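Student: Mind looking at a prediction? Sequence and model below.
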Amino acid sequence: MAEGIDVKDGPNDEGEYFERPGKPSDYMPSPYPNEEAARFANNGAYPPDLSLIVKARHGGADYIFALLTGYKDVPAGIAPRETQYYNPYFAGGWIGMPPPLNDGAVDYDDGTAATASQMAKDVSIFLAWTSEPEHDERKLAGFKAMVALTIMFGFTWYYKRMKWSPIKNRRLELY
């Protein structure tokens, strides 16, 4: 999928920029050409960079899932706002972003039902991965270190028992 997108790269030896096929390590391109276009498309609000949102919010991926699936009708007694939507999971209850997910918006290759809940789960897990792509390798390295330390402890304990047991059981008589 990354190779299907051309990425601006460079400069080359002549100081010019060029386009090349994308790699999985490339940054995702912005859907907007500049900040003004982004604000215009989002009712005047500049969309945030969500690559670290999971680490920045309490609850992480659960918060993102609740935010994406939490759009509700305005409760009785509260006046609706013209350019905002009611979402009780957002601070203040009002958010300028319209509901981003609709049932059937994507097609899954494995036949999974494309419900808003399933897509919200996929988005929150992806954002959790983008905030810490090294998470799995770090946990595996920690597990390997704990196994190695446990084995070393076993050998150390056995050596101590064998080496010191005759010395510990000696009786010294001083006259």
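Tutor: Received the coordinates, thanks.
Student: When you work out contacts or count neighbours from here on, use the C-alpha atoms and nothing else.
Tutor: Fine.
Student: mind listing the strands for this structure?
Tutor: Under the criterion DSSP state E, the chain contains strands at 6-9, 18-21, 85-86, 94-95.
Student: Tell me which of these sits most buried.
Tutor: Greatest average neighbour count among the strands of the chain goes to strand 85-86 (a mean of 20), per mean count of other CA atoms under 10 Å.
Student: That one packs against which elements?
Tutor: Identification of packing neighbours for strand 85-86 by 3 or more CA pairs under 8 Å, 6 or more residues apart in numbering; DSSP states H and E yields strand 94-95.
Student: which outside residues touch the strand it packs on?
Tutor: 84-88 (CA atoms under 8 Å, 6 or more residues apart in numbering).
Student: Output the strands of the chain as TSV; include the columns distance to Ala41.
Tutor: TSV is the format used below for the strands of the chain (distance: least, CA to CA, whole Å):
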stretch	distance to Ala41
strand 6-9	23
strand 18-21	27
strand 85-86	16
strand 94-95	15
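Student: Give me the distance between the residue positioned nearest the centre of the chain and Ile64.
Tutor: The centroid of the chain falls nearest to Ala128 when counting by CA atoms, centre = their mean (1.5 Å). Separation of Ala128 from Ile64 (CA to CA, to the nearest Å) stands at 10 Å.
Student: Please compare the first structure with the one that follows:
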Amino acid sequence: LAQELGEPGFPLQSTLYGETAEVVDGPDENGEMFTRPGKLSDYFPKPYPNPEAARAANNGALPPDLSYITSARHGGEDYVFSLLTGYCDPPAGISLREELHYNPYFTGQAIAMSAPLYDEILEYDDGTPATMSQLAKDVCTFLRWAAEPEHDQRKRMGLKMLLIVGLLLPVTYYLKRHKWSILKSRKIVYRPPK
């Protein structure tokens, strides 16, 4: 999906996403909703029609919006990576309810979401081994990009600003030292009126 959207590190291929997605839009002038081909600027469709359906499908737990999870959580990508790869059996003496899973990186160590990643659940085109850590790294990278898709452009703009400021600073220093030196060396004498 990230390759189809053109980020991170892939050429933009808007036709792939636009040809396959149908987006409900509207209302039109008659007040009716209609479908149209998808665009890159469209939001991802929600997996559930409403919060009640989401709770029913997830053992009563409402799944969070993961758009900003790497920005919202302390540790960011490291937290998400640890959460995705940290599922294990509970240690001796800890018992969990039937629908909960043990994850030491989650607050309270009991999480309703089952382990979402397993080794070899997909196949990479370039032959990269599909280990759980590789999959978690890819998920974290995509979530970071989803939180700030303008990150690289903002950094490039910052570097351009630093370059411009670096060029203007000597000019400003020259103007201050040489062109305004007359005012600095001028002696102002106050003579009271007679």
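Tutor: Arrived safely, thanks for sending. Predicted, not measured: the structure shown is a model, and the values here were computed from it.
Student: Could you identify the most distant pair in the contacts of strand 94-95 of structure 1?
Tutor: Gln84 and Pro88 (12.5 Å; CA to CA).
Student: Any figure for the gap between the closest residue to Pro98 of structure 1 other than its chain neighbours and Gln118 of structure 1?
Tutor: Closest residue to Pro98 of structure 1 apart from its sequence neighbours, by CA to CA, 6 or more residues apart in numbering: Tyr85 at 6.4 Å. Between Tyr85 of structure 1 and Gln118 of structure 1 the computed distance is 22 Å (CA to CA).
Student: residue in structure 2 matching Ala45 of structure 1?
Tutor: Taking TM-score structural alignment, the alignment pairs Ala45 of structure 1 with Ala61 from structure 2.
Student: for Phe143 of structure 1, that is, sorry about that
Tutor: Aligning on TM-score structural alignment places Phe143 of structure 1 opposite Leu159 in structure 2.
Student: Contact partners for that match?
Tutor: By CA under 8 Å, 6+ apart, no residues touch Leu159 of structure 2.
Student: before we move on, the earlier item: my guess is the match of Ala45 of structure 1 contacts Ala112, does it?
Tutor: Yes - Ala61 of structure 2 lies in contact with Ala112 (CA atoms under 8 Å); the separation is 6.8 Å.
Student: and those two? which has more neighbours close in?
Tutor: Ala112 (18 against 15; other CA atoms under 10 Å).
Student: Helices of structure 2, start to end?
Tutor: Assigned by DSSP state H, the helices in structure 2 fall at 2-5, 14-20, 51-57, 69-72, 77-85, 132-147, 151-174, 181-185.
Student: any chance of those helices in a markdown table, with distance to Ile94 of structure 2 too?
Tutor: Shown next, in a markdown table, are these (distance: least, CA to CA, whole Å):
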| stretch | distance to Ile94 of structure 2 |
| --- | --- |
| helix 2-5 | 39 |
| helix 14-20 | 46 |
| helix 51-57 | 26 |
| helix 69-72 | 28 |
| helix 77-85 | 19 |
| helix 132-147 | 25 |
| helix 151-174 | 42 |
| helix 181-185 | 77 |
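Student: if we can go back for a sec, pull up the overlap in contacts between Ala128 and Ile64 of structure 1.
Tutor: Joint contacts of Ala128 of structure 1 and Ile64 (CA under 8 Å, 6+ apart) are Val54.
Student: hang on, the earlier thing: tell me how many other residues surround the residue nearest to the residue nearest to the centre of structure 1 when sequence neighbours are not counted.
Tutor: Residue nearest to Ala128 of structure 1 in three dimensions, not counting chain neighbours: Val54, with 5.6 Å by CA to CA, 6+ apart. Residues near Val54 of structure 1, counting by other CA under 10 Å, number 23.
Student: Alignment lookup: Val54 of structure 1 to structure 2.
Tutor: Under TM-score structural alignment, Val54 of structure 1 pairs with Thr70 in structure 2.
Student: ditto for Ile78 of structure 1
Tutor: In structure 2, Ile78 of structure 1 lands on Ile94 (TM-score structural alignment).
Student: Centre of the chain to stretch 104-122 of structure 1, how far?
Tutor: From the chain centre to the centre of stretch 104-122 of structure 1 is a distance of 19 Å (CA atoms, centre = their mean, to the nearest Å).
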